[in-house]
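**Student:** Give the three-dimensional model of this entry:
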Amino acid sequence: MSTPPDLLRIESSIEGRSPCITLHGELDHRTAPVLEEHVRRALDTAHPHLVFDVRLLVFCDSAGLSVLIGAYRRATRHGGTVVLRGLHPSLQRVLRLTGVEALFTIHPTRESDEVLDALGGHGEPA
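**Tutor:** Here you go, the predicted structure:
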């Protein structure tokens, strides 16, 4: 099954030493498997920290939330963290209501890069 390209656009990059996945559009049951593959590839690197830039994410259902939680589990197994950057109030509310908000480091801006640099890329103060 292919994902219609207009539903979700995913851009992967490296910011500092951390993989960054930028999401544009809708993260739902149709697009979650595509994101899951990007997460797997990003966390296959030697750096266990992951940044999601979600400023342009307009919708996230339970399947999308499941991918984010899976990314958290995989990153923390290797001593990493997951940063959600640019979180909209509606997505933050979903995270709070489902009880998973505390799993993620949440930043409204590119401040997440500075936080990861301060961690020395290893989850502990430099």
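**Student:** CA atoms for contacts and neighbours, from now on please.
**Tutor:** OK.
**Student:** Next up, the contacts around Glu36.
**Tutor:** Val67 (Cα atoms under 8 Å, 6 or more residues apart in numbering).
**Student:** Show me where this structure has its strands.
**Tutor:** 8-15, 18-27, 50-60, 82-85, 105-107 (DSSP state E).
**Student:** quick one: the second one to strand 8-15, angle?
**Tutor:** In this case it means strand 18-27. 170 degrees (axes from the mean of the first three to the mean of the last three Cα atoms, to 10 degrees).
**Student:** Equivalent analysis for the longest one, please.
**Tutor:** In terms of direction (the same axes, to 10 degrees), strand 50-60 departs from strand 8-15 by 160 degrees.
**Student:** Quick one: residues in contact with strand 50-60.
**Tutor:** Contacts of strand 50-60 with the rest of the structure, by Cα under 8 Å, 6+ apart, involve 18-28, 42-43, 75, 80-88, 91, 112.
**Student:** let's see this one next to it:
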Amino acid sequence: MTDRILTVTSQAGPSGASVVNVIGELDLHTAPDLSRVIEATPFGPGEPVVIDLSRLAYCDSTGITVLINAYRRAEAAEARLFLAGLSDDLTRVFRIIGLDQVFAIQPSVEQALDALKG
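**Tutor:** Below you'll find the predicted structure:
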């Protein structure tokens, strides 16, 4: 049994965007929670998705795999996908493994939603 906690919620944002809020620790034990919410979130050309990671305390390779799967789903559906609010540590990991070149990353949800307008 794990004492790690992850809370994932999804809400409709402006411009038809879905905002997925991720709070807590994203690891082997909690990654299925995020996967379930992402699978239930609509992706499409007029249905962009923003994943808010600003309150993510920890992310291991399993969590990164879930985010990569979300990217693949967005690509297949021709949907725009943004990651928002990455910590300095997670940003550094993304740079090391090259994911900063793959994902559209914004400092905040608000900036991601603004980028959708342009």
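**Student:** quick one on the thing from earlier: could you dump the strands of the first structure to JSON lines with distance to Glu36 of the first structure?
**Tutor:** Converted to JSON lines, the strands of the first structure look like this (distance: least, Cα to Cα, whole Å):
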{"stretch": "strand 8-15", "distance to Glu36 of the first structure": "11"}
{"stretch": "strand 18-27", "distance to Glu36 of the first structure": "11"}
{"stretch": "strand 50-60", "distance to Glu36 of the first structure": "12"}
{"stretch": "strand 82-85", "distance to Glu36 of the first structure": "14"}
{"stretch": "strand 105-107", "distance to Glu36 of the first structure": "19"}
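**Student:** Out of the ones you listed, which is the most enclosed?
**Tutor:** Among the strands of the first structure, strand 82-85 has the highest mean neighbour count (mean count of other Cα atoms under 10 Å), at a mean of 23.
**Student:** for the first structure, what's the longest helix?
**Tutor:** Counting residues, the longest helix found in the first structure (DSSP state H) is helix 62-77.
**Student:** and that helix, what other elements does it pack with?
**Tutor:** In terms of contacts (3 or more Cα pairs under 8 Å, 6 or more residues apart in numbering; DSSP states H and E), helix 62-77 of the first structure is packed against helix 32-43, strand 82-85.
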